[in-house]
Structure formats: structure tokens, C-alpha cells
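In: A predicted structure for the sequence below; I have some questions about it.
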Amino acid sequence: MVQRSFFRIPALFWASLFLIGTLIYIWRLQQPQPLIEVPSDVLPLQCVSYAPYYKPGMNPTLKGTFVDPVQIEQDLQALSKVTKCVRTYSVSQGLDYVPKAAQKFGMQVILGAWVGWVDADNMKELELAVQQANQYPDTVRGLVVGNEVLLRGEQTEAKMHEYLQWAKERTKVPLTYADVWEFWLKYPTLEQEVDFVTVHILPYWEDKPVAIDQAVAHTASVMGHLGTVFKKPLLIGETGWPSQGRQRFRAKPSVVNQVLYVRGFLQAAKQTGWQYNIIEAMDQPWKRELEGTVGGFWGIFNDQLQPKFNLQGPVSERSDGWVPYIIALVLAAGAVGWGFHKQLPNSQKALLGVVAAGLGLHGFLQVDYVQLAARNTLEFAALGGFILLGWALVLLQLRHWLGLTPKSCIEQCLLRLFAIGLFVTSAGLAFNGRYLDFPLILSWLPLIALLISLLTDEESDATFAPGRQTGIWFTVVMVLLAANLSVAVAMMEPGNLTAWWWSAVCGLALFVLPAKSMQLGHKADCARSV
């Protein structure tokens, strides 16, 4: 009885509900949220990490990369409005110009010398760094010999002692080594070679990631412990929070969370007297290739050199304005206009408008997601293809709702491709998911459209030829594997609500895709082969 009552509800009703839900979702993301306020005297920031590789195509890992001195001056001029110090990580690729440029703007530099695998390259880097430190002693406030070298396992503790001793003999600039706080505890003897201890405290990247509401307290706890271990001054060499990317356990990247952490940290630093360096000045798109989406979005400036947030006032997660609504309205108007041209009934014209608006809103969010998450041509193609696959499934459902002749063969093939996509994504998240995102926004629209078709189509009891049964079982196996892997991912990361939402997507697919495939069985107009 309940099933029959569902069948009597037209697709227009369900599609309208989904559209309203989407509108509310986007609207909520755009609403300013009141957050902790920090006094204006926390500015300028003590220091920020500076890497100039934020423009398209720039990547320090590419041989031959060189940063124009004009860009460095422009960058430091912009940064001088929020800080009087920058930390660098290398003096190669033109970055040896940073001290000279900083001097022009009255800024100081924590100068970094990159230490990697090759000793000859390391010595060349150290020689140039020492030369710059000695040439600009009033500008270079510290020389960092190596960054997270021991964490990466590229040199031994003994070798780091040698590098620090070599530098100490050749400059009077204060020396330090920078690494995550756990590795300073693992190699405490390095303290004897440095003038101050530079530790990285990144609650998001901890082995046990810390939720945003506990992140500043975690940093304070770590600093308290380090203060009992080391006698020399402590510098928090890196701390911050990402504005985009994959949730890890309870640690969720977001614009609001980034502001929450930075504001809370600055308030704590003022109260405790911590010396710190915020990571980082600008978003670094190239880091997405190494660390996933999250790697590219730690900056206080975006890749257009615009501030991402203020230290006072409310903050919203998205700032799209009217753009998504205008896109939805234009597509809806075009679809309704086509309905008038075809002289369709008013109910069908309304359905066209609702579906087009939904496609516009979700398409806007989906394209934005792909621009953030895709790191290379292959991923652009895969994610873009998944979007097109979802849109095709939605349009095929629209044919059903309009009473047009179904394209059952095409739809069966697309259902199987969609099932494969879910399986591949879940497998990637399960076996190599540290840097992979959950593509929720790419999945909801087609799945809801398929569910609406199931709710509004009374035809059932399909019969199939053996070949078609094989195809349906293939779909079942793919989504069953995807669902099981998604649950495994969620269980491996307690507190990760995004992971559980992905499990919900796969669970819905486990019902919807096979059911839809069976519903199409007796309508199929294609060959019996899979």
C-alpha cells in the first residue's frame, strides 16, 4: 500500500524536493558565521612561510625552475602588509634574492637551506645560504639548516650534526634545524648544535589527527611538553590549518576551520608569548600532486595573491554570491523555453525547469570540486568523465519522466560504468586514501535521479536473457565491493563523518543501481552480451 502511494507521487514532486534541498545547502554554506575575535594588535604576524610557486605551472620540483626577482619583490610588498618576516626553505631557484628584497621593505627573513639526499647539492645550498646570511646579517634573523630531513629519512642524525657544525663555523647568524615535534623528541641531541629549536606542530597532519575544536589546545599541550625537554628557545616553525581537502578522522579542512585555528592560535600565542611562523603565505597548487587537494590550501593568501580571510568579523564557507543561482536560473529558463517550443504540458515544462536548475547548481559545485581535486590530466579526465556519466544518467531518467522512449541499452551500460567508478574510488580510498578526496558531490545527483525513477515507475517483475542477468550481477558485485570497502574506510577513521557519508552513497548505490538495472531488464533493446 505504501509502495503504491509512492508510485502515485509524480517525479516533479521528488525533483522539486531535491532542488529545494540543494538550494538550502548552498545557501547555508554562504551564510557568515560569527567566530572568535582577535585583537588588532596581533598584527603584524610574527612570520609566515614564503614559497613563490603559486602561479600556474610553477613547481620547485621541476628542473630549471627560476623565480623572477620582480615577482619576489611584488610578493614581499603584498606580505609586508600582514607580516614583517618571512621564512624560506631554500636559496636556490632565485630565492637567494629574498634577503635583498626583504631589506627593501623593512622585513626580516628566517632563511632556509634545503637539505636532501645528495651531499654535493646540500653543500652548494649551504654555502650560498651562509653567504646570504653573512651579507645581510640585519635582515636574516635565523638560518634553518634543513627542513624535515629526518622525517623524510634523507639524512642521518650524525650527518645533520655535521651540516650544523659546518654552518656554525662560518656564520654568526643564529642557527636552527626544523622538523615535526615528534622527531625533535626522537633526536634531542641536535639541540646542542642550534641556537633555537624549530618545531612543526600541525594538528591536521598528526598521526592521530586532531579535531578543530581541540587543535589549539593540542598545540599548547605539545609546547608545554617540549618546554620541559629542551632548554633553548622554541620557535613554532610551522603551524596552520588547510581550507580545502580531505577530512582525516575528525580533522576537517574548511575555510571556517582555517580561520578558527589561526584566530585561536594567535590569541593563544599572544597570551603565552610563543614565537611562531604561520604556514603559509600563499596557497601552493603544485603541492596537490604530492599531498592531495589539502596540500595546496594552507595559505593566508590565495593563488591570486588575495587575502582568504580577515582576523575580525564573521566568515562564510563559500563566497559565490549569486553565481550558482544565476546559472541554475538560466538553464531552467532555457529548458522551459524548449518545453514551450515543443508544446509540452505545463507539468512537463515545470519538470524540465526543475531538473535543469538542479543540474546547474550541482554542475557548478561539481566543476568547482574537480578544479580543486584533480591534480593532473588523468584525474581531470577521470573526474570530468564521472561528471558527464552522472549527467547522462540524469537526462536518461528525465526521458522516463517525460514518457519518451527509453534508451535501455545505453542506460544499462552507464549503470555498469557508474558502478565501476564507485568501486575504483572506494578501492583507492581504502588502499591509498591518505591524499584522495571523497567525491560526494559527483555522486548524489545521479543516484537521487535513479531513486526517483524507481519510486515513480510501477513496472516490475522483469525477465531477462542469461546475458543480461550476467550484466546485472556484474553491477551488483561492483557496488557490493564498493559498499564494503567504503565501510572499511569509515571504520579505519573514527569520527570521519565524510567517510560515513561516502558509505551512505555506496549503500544507496547498492540498492539503486541493481534495482534500476532489473527494472530496465524487460525493456532492454540491446544485444544479450554484457
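Out: Arrived safely, thanks for sending.
In: CA only for contacts and neighbour counts going forward, please
Out: OK.
In: Next, work out how far apart the closest residue to P446 other than its chain neighbours and K349 are.
Out: By the measure of Cα to Cα, 6 or more residues apart in numbering, the closest residue to P446 outside its immediate chain neighbours is G390, 5.0 Å from it. From G390 across to K349, the span is 22 Å (Cα to Cα, to the nearest Å).
In: same check, this time on I420
Out: If you measure I420 against K349 using Cα to Cα, the figure is 34 Å.
In: try A78
Out: 52 Å.
In: who has more neighbours, those two?
Out: Higher neighbour count among A78 and K349: K349, with 22 against 15, using other Cα atoms under 10 Å.
In: in what helix or strand does that one lie?
Out: Using DSSP states H and E, K349 sits within helix 346-373.
In: Quick check: buried residues in that helix?
Out: Residues of helix 346-373 classed as buried by neighbour count (16 or more other Cα atoms under 10 Å): 348-364, 366-367, 369-370, 372-373.
In: hold the first one in mind and look at this next one:
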Amino acid sequence: MSFPPSSRGRRLVAWSVLALLALAGAARWWLLGRPVALPDAPSARIACVSYQPFRLEGETPYDVNAFIPPERIDADLSALSQRFDCVRTYSQGQGLSAVPEIAARHHMQVLMGIWLGSDARANARQIELGVATARKYPQVLRAVIVGNEVLLRGDLSEAVLAGYIREVRAALPASIPVSYADVWEFWLRHPQLASTVDYITIHILPYWEDQPVPPERAIQHVADVYAKVRQAFPGKRVMIGETGWPSEGRQRRGAAASVVNEARYLREFLAYAGKVDLPYNVIEAFDLPWKRAQEGTVGGYWGIFDTHARPKFAMQGPVVEVQQWWLGWLGGAVCALLFVLAGLRRRRWQRRRGWLALGVAGFASGTAMAWQIRQMIYACRGAWEWSVSVAACLVALFTALRLASWLAGRLASAPFKPAPAGRLRNAWLFVLALYGLLLVFDGRYRDFPLGVFALPCVGYALTAWLDERRRMPSREALFLAAWLPVLGGAVVALELGENPVTWLWLLFNVSIAASVFAAWRRARAVPVMLGDSP
């Protein structure tokens, strides 16, 4: 015996899904506002921190005309000296050559960087400025680091890099150590380079490893890598030149970027470093918006302080992920009201079930949209990205409102009206497939815009569940719907199933694809399958 799609059982399932979505949205925001207990750091004071003053919107070290006035550097180092004994810089010029002199006034030391790239003339200028500064302020410098991740970027060969290091070593007094900094694997691949430096500087970033390490195993990973490098270079001192954790951005397998995880990693690393007495530098002092252009959202959020020089967390006590978590509930309430007000023109909703359905759907949509807006605040870098993101949110809300209106009518047992689909659903199918392709083939730095896609994907799935019409979807819709689960599954597979965000992405892909195939199945079914059996 076959039952009509709008049977009581199906309506009950639809009610359950709407309620579950609203509760899940409310619970997610509430949980983000709960204090998380973490181990305390042994001290709020940190040995050394990476310092780049390019922390205001629009500032970037790649702008050759950029210049940071000494007054700003002085204000930064005055604040940093309360927490740090040393700062690490990466380049010369653009105002950074003043760092050693200013650091001395604040009783700080400097790991002074000389930037090397593929431009020989720029390299010569960097070395000239670096050598001059080092000779002028030798008592302030812990070391001069000649080049940063040059081999990782592929800017120079090992032989050319070694020549630059020897040039600087020969130009400086023996009292100033000279090193080179790179990801730890590249030191193991180029062991001969060790003969050119006084000590080895390695970067260990568990989040960025080719096999990302979750925060609960991150410190053990650091300890294992540090031991491996020391074993590979017996008799050579090894320093961790960069280590840290991001507070925002996409998750990589089990490595989630969050404020709580950043606080946890830093506290646990400081405890480990104190026990084994290793030299280290953490990355970094401030969040750097310009890095988002290179590494996606996550690149801009490795700072212990935000762009306004405010600490993101304390070194003792519980940590809260989202201080203003109640804004998510507020977004849900606003959308619930919006959906109900939009239903005023529908006389058929003069039933409590219809109004309730609109309110619940609106609240669920609002909590999802609030999360998307939060992601946009961290991710969007300019007018174009803001325009595209806002437009996508508005279209998603319009789609959700249309679908919620139809659902409310069906759940209130109003006279049947065909469910909205057509071109708007096809547009969402296309955009979802396009973004899925980008995630599969170029997804390392891309966020998952779950808040935007949740609304149409779940909405179309629910309307298909209650729809009774028989209209064949277009070939284009069927083609795109067939690919969405494949692309979503590929995203899950790329992260070995360890990233829960990718499973949600797959669920949304399957949901909207199912709405297309449900319509196709109904259109092909014989009439007796659409009603009660004779």
C-alpha cells in the first residue's frame, strides 16, 4: 500500500526536522558561549614572539611603498614588552630596521630577520640593511635569521641560499649568531645547510602539517619532531622559530581553528617548553589581515592579540569561544519574526500550526545565517567579497522564506499548491556544484559556507518530502544533482573522514540532490502510486 506524500506520517517527520534544526541552531550558539576549562600556562610571560606591524586593513609587507612609522613600532613594543622578552622580525626596510633600537628602550631582544626571495637585487638590499643594523645594535640581537622558508617556497636553490648565509656570517662579528628558518622537513631534506649556520631554526605548526595534527596530540607531535631534528643534527643547537595555532578559519581534518584550541595549544606548549628548556618563538603577536590573501581566512588569525592589540584569551582560567554568543539567538528571533510577518498576507495561515511552522523555520534559518555573518566578518577582505557574500545571504534568505511559506501551508493542511523549485533551485544546484569543484581541486584555503547553503539545501529537501506534484526536473538539474553527492563525498575523502564539517557539507549536497530525484521519481510513477491503493 502506498501513502500520499502529504500523509500524517510525513508531516510529522517534517515537523520533527524543523524542530531539530531550530534546537541544533540554538544549542550550537549556546555551547560556543560556555567557558571551557583548560590547563593554566606556567606563566603569562613568553620568551619570544613573531612581530609584524602590518596589522591594519590594507597594510601588507608586499607593498614596496609601505612604511611603519617608529611611533607605531614603539607603541607596539611598549605593549608587547609586558608579556614578551623578545620579538622576531622577518625583513628589513619599511620601518622595520628601527625595531632593534626601539626594542632596546623597552629592554627586549630581537631575532632579526633578513628577507630573501627570488629577486637578487632585493636580496642584496635586504642584506645590506640587515648587516648595517646588526653592526649598530649587536647587544640587542639574539641572532640574525637569514631567509625564512625560502626552500619551502622554492625561491632559491640550496646552493644560492647557502651563499647568502655565508655572506652575512662573514660580515657580522662572531658574537651574533646566524641562522636560517624553515619548516622542519626541509632541514631534513637539506642537511648540508647546517654547516652554514650557528644553530638550526625550525618551524613546527601542527595545523599546517601535510597530515594535520589535532590539538589533543599537537604537543606530543612537537616533542617528537624536535627530538627527530636534534637526532639528525647531533651537536647542533635547535630552536623552534615558529609554532602556534590559528583561532579562525577552516578545519583541516581533526585540526580545528578556534580560540579555545589556540589557547589550549599555547598553554600546553609553554608548559612543555619550560620542562625541556628549549629555545622557542611563537607565532604571532597580532592577527594579520594581509595573510588572508595568501592562506585564506585562517592565515589572518594566528595572533595572540587581535588587530586592535587586545588579547584573545587569558593564560589562566577557562576560555570562551564566542563571548557574544547570544547574538546567534537574536539572529534566530529576528528571522522568526520576519518569516511570521511575511505570512500575514496569507489568509490560509490563520491556524496556529502554520504560524508555528513559520516561526520555527525562521528561527532555524536565522541561527544559520548568524553563523554565516560571523564567518563573513572574519573572512571577507574587501568590497567585492562583502558584496558577493551579502548577495548570497539575501538570496538564501529569500529562498528559505519562499520554501518556509509553502511548508507552513502544507503543515497547516492548507489547499495544495505546487512547491517552489524551477530556476531558483537550478541556480543553487549550479553554485553548490561549482563550489564543490573548488573544494575538491583547490580547497586548501577555502572555508565551508555552511550557513548560506544550509537554507536552500534543507529547505528543498523538506518541500520535496511533502510535495505531490508530478513535474519532471530538467536534464540540467538531474545532471547537477547526480554530481553533488560525488563532489561532497570527495571532500569527505580528501580529509579522510576526520573533519565533521565535511560530513555536514556532504549532507547538504545529498539533501538538495534528493529533492531533484524525488521529483523525477514522482514524475515517472504511475498515477496509482500517487494516491491511496484501490
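Out: Sure thing, it's come through. A quick note: this is a predicted structure, and the numbers were derived from the prediction, not measured.
In: Now which residue in structure 2 aligns to the residue nearest to P446 of structure 1?
Out: Aligned by TM-score structural alignment, G390 of structure 1 pairs with A396 of structure 2.
In: Its match against V452, yeah?
Out: Yes - counting by Cα atoms under 8 Å, A396 of structure 2 touches V452, with 6.0 Å between them.
In: how many neighbours does K63 of structure 1 have?
Out: 8.
In: helix/strand/coil for it?
Out: coil (DSSP: H, G, I helix; E, B strand; the rest coil).
In: Quickly note the distance from it to E379 of structure 1.
Out: From K63 of structure 1 to E379 of structure 1 the distance is 23 Å (Cα to Cα).
In: how about the helices in the stretch 351-500 of structure 1?
Out: Taking DSSP state H, counting those that start in this stretch as the criterion, the stretch 351-500 of structure 1 carries its helices at 377-401, 408-432, 440-456, 466-492, 497-521.
In: In CSV, list those helices along with distance to D119 of structure 1 and mean neighbour count.
Out: Below are the helices of the stretch 351-500 of structure 1 laid out as CSV (distance: least, Cα to Cα, whole Å; neighbours: other Cα atoms under 10 Å):
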stretch, distance to D119 of structure 1, mean neighbour count
helix 377-401, 34, 17
helix 408-432, 32, 20
helix 440-456, 45, 21
helix 466-492, 40, 20
helix 497-521, 43, 21
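In: Quick one: closest of those to L43 of structure 1.
Out: Judged by Cα to Cα, the one of these that comes nearest to L43 of structure 1 is helix 497-521, at 34.9 Å.
In: by contact count, what packs against that closest one?
Out: In terms of contacts (3 or more Cα pairs under 8 Å, 6 or more residues apart in numbering; DSSP states H and E), helix 497-521 of structure 1 is packed against helix 408-432, helix 440-456, helix 466-492.
In: L190 of structure 1: which of those is closest?
Out: Closest to L190 of structure 1 of those, according to Cα to Cα: helix 408-432, at 33.8 Å.
In: So which residues of the stretch 201-350 of structure 1 form helices?
Out: Listed in chain order, the helices of the stretch 201-350 of structure 1 (DSSP H, counting those that start in this stretch) span 212-229, 255-272, 288-291, 323-341, 346-373.
In: now these in JSON lines, with distance to M123 of structure 1?
Out: Below are the helices of the stretch 201-350 of structure 1 laid out as JSON lines (distance: least, Cα to Cα, whole Å):
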{"stretch": "helix 212-229", "distance to M123 of structure 1": "30"}
{"stretch": "helix 255-272", "distance to M123 of structure 1": "35"}
{"stretch": "helix 288-291", "distance to M123 of structure 1": "26"}
{"stretch": "helix 323-341", "distance to M123 of structure 1": "52"}
{"stretch": "helix 346-373", "distance to M123 of structure 1": "37"}
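In: Quick one: closest of the ones you listed to G313 of structure 1.
Out: The nearest among the helices of the stretch 201-350 of structure 1, by Cα to Cα, is helix 255-272 at 10.5 Å.
In: what's next to the longest strand along structure 1, contact-wise?
Out: When structure 1 is parsed with DSSP state E, its longest strand is strand 140-147. In this structure, residues lying in contact with strand 140-147 of structure 1 by Cα atoms under 8 Å, 6 or more residues apart in numbering are 89, 99, 108-116, 126, 129-130, 133, 163-164, 173-179.
In: Chain neighbours aside, what residue packs nearest to the spatially most central residue of structure 2?
Out: Central residue of structure 2 (Cα atoms, centre = their mean): G249, 0.8 Å from the mean position. Spatial nearest neighbour of G249 of structure 2, chain neighbours left out: V298 (4.0 Å); criterion: Cα to Cα, 6+ apart.
In: What residue in structure 1 is paired with the one you found?
Out: Per TM-score structural alignment, V298 of structure 2 is aligned with V294.
In: what about the alignment partner in structure 1 of W30 of structure 2, how many neighbours?
Out: Under the alignment (TM-score structural alignment), W30 of structure 2 pairs with W27 of structure 1. Counted with other Cα under 10 Å, the neighbours of W27 of structure 1 add up to 14.
In: G21 of structure 1 versus W27 of structure 1, what's the distance?
Out: Applying Cα to Cα, the value for W27 of structure 1 to G21 of structure 1 is 10 Å.
In: Structure 1: matching residues for stretch 179-196 of structure 2?
Out: Going by TM-score structural alignment, stretch 179-196 of structure 2 lines up with residues 176-193 of structure 1.
In: can you give me the end-to-end distance of the matching stretch?
Out: 8 Å.
In: give the contact list for the closest residue to A143 of structure 2 other than its chain neighbours.
Out: Closest residue to A143 of structure 2 apart from its sequence neighbours, by Cα to Cα, 6+ apart: P177 at 4.7 Å. Residues near P177 of structure 2 by Cα under 8 Å, 6+ apart: R142, A143, V144, V197, D198, Y199.
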